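Undergrad: need a 3D model of the sequence below.
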Amino acid sequence: MADMAAPHRALITAAAAELLLSLQERHGPLMFHQSGGCCDGSSPMCYPAGDFIVGDRDVLLAVLDVGAGVPVWISGPQFDTWKHTQLVIDVVPGRGGGFSLESPEGKRFLSRGRAFTEDENRELDDAPPVTGAAYERGERPPRTGTHVVADAGSVQDVCGIPQR
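TA: Model (predicted):
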């Protein structure tokens, strides 16, 4: 795997990308911030770009190739816990978080996860993520392929939704 690009730290399902495009048409440029568990559990929160202040130590997981591009941020301390996990942003029926833009749509964004393999973790060690401070200085992650996947089931070993 040494000649390949590091795996994406964040992906988005086609259904979630479709909703994101619709929200971009209405609200303009958007961003995600992965919630840390307060108020909205661990949901990816969707905001108009700039409405959520990104801190110097926040980590950019990806710039999703949806519309004009949608950055996905996570707090630095939370990244330290999740750095071995690929985030897959999906959409499910239900009411989203109170501040997230999809809330009135009757759908909500949902984070699913997949543990990186040992080989992927080694590749990621060679590709440190961009922090908020570095982003502010103009640093951007390399563009390597699409972040859109057909559905969460197409990502091997991703966490599903528990059946009742």
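Undergrad: alpha carbons only for contacts and neighbour counts from here, please
TA: Fine.
Undergrad: L23 and D51: what is the separation?
TA: 15 Å (Cα to Cα, to the nearest Å).
Undergrad: structure for this one too, so we can compare:
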Amino acid sequence: MQTKISRLSATEKAIEVIWELEKKYGDLMFYQAGGCCEGTQPQCFEKGGIFPRMNDAMIGTINGHEFWIDRDLFEYWKYSHFTLDAVDGFGPGGFSLETPLGKTFKVNYRLFTQEELQNLEPVKRSE
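TA: Predicted coordinates for the structure are as follows:
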């Protein structure tokens, strides 16, 4: 049986920031919205700090923390692999937990190959 292709990964810098946030807040979750004040910047919250809307997509986990994407944004990016990164600076909105650390999460995208598209991990949808 072939291993399923993950839709999500994280850089070492992102993992380091997540570890720091885990120590302070415990269980986390990520949500990438489709606009408004935070743009399409991924936001990190304490688990349960935000509730995905009906049919939003959970594309994977990072360190066991769910990564949710707005349903409309997912339709646009569903053929892409997401790599979560952390950089110095302040993201739009400032609602994300890493903001006081002087960091901001961002996502880098790459298109899946035709072979990868045939064997992607399934997406979980909120109800």
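Undergrad: got a TM-score for the pair?
TA: Superposed pair, TM-score by TM-score structural alignment, normalised by the length of structure 2: 0.92. Supporting alignment: 126 aligned residues with a Cα RMSD of 1.3 Å.
Undergrad: hmm, back to that, out of L23 and D51 of structure 1, which sits in the more crowded spot?
TA: L23 (19 against 10; other Cα atoms under 10 Å).
Undergrad: tell me which residues touch the more buried one, please.
TA: Residues near L23 of structure 1 by Cα atoms under 8 Å, 6 or more residues apart in numbering: L101, E102.
Undergrad: if we go to 10 Å?
TA: For L23 of structure 1, the contacting residues are A17, P29, L30, C46, Y47, P48, L101, E102, E105, by Cα atoms under 10 Å, 6 or more residues apart in numbering.
Undergrad: can I take it that it is in a strand?
TA: No: counting by DSSP: H, G, I helix; E, B strand; the rest coil, L23 of structure 1 falls outside a strand, being helix.
Undergrad: alignment lookup: it to structure 2.
TA: Counting by TM-score structural alignment, L23 of structure 1 lines up with L21 in structure 2.
Undergrad: go on, W82 of structure 1?
TA: By TM-score structural alignment, W82 of structure 1 lines up with W77.
Undergrad: these two touch, right, its match and A57?
TA: No: judged on Cα atoms under 10 Å, W77 of structure 2 makes no contact with A57 at a distance of 11.1 Å.
Undergrad: what sits in contact with each of the two?
TA: I69.
Undergrad: the more surrounded of those two?
TA: Legend: neighbour count by other Cα under 10 Å for W77 of structure 2 and A57, higher for A57 (25 against 14).
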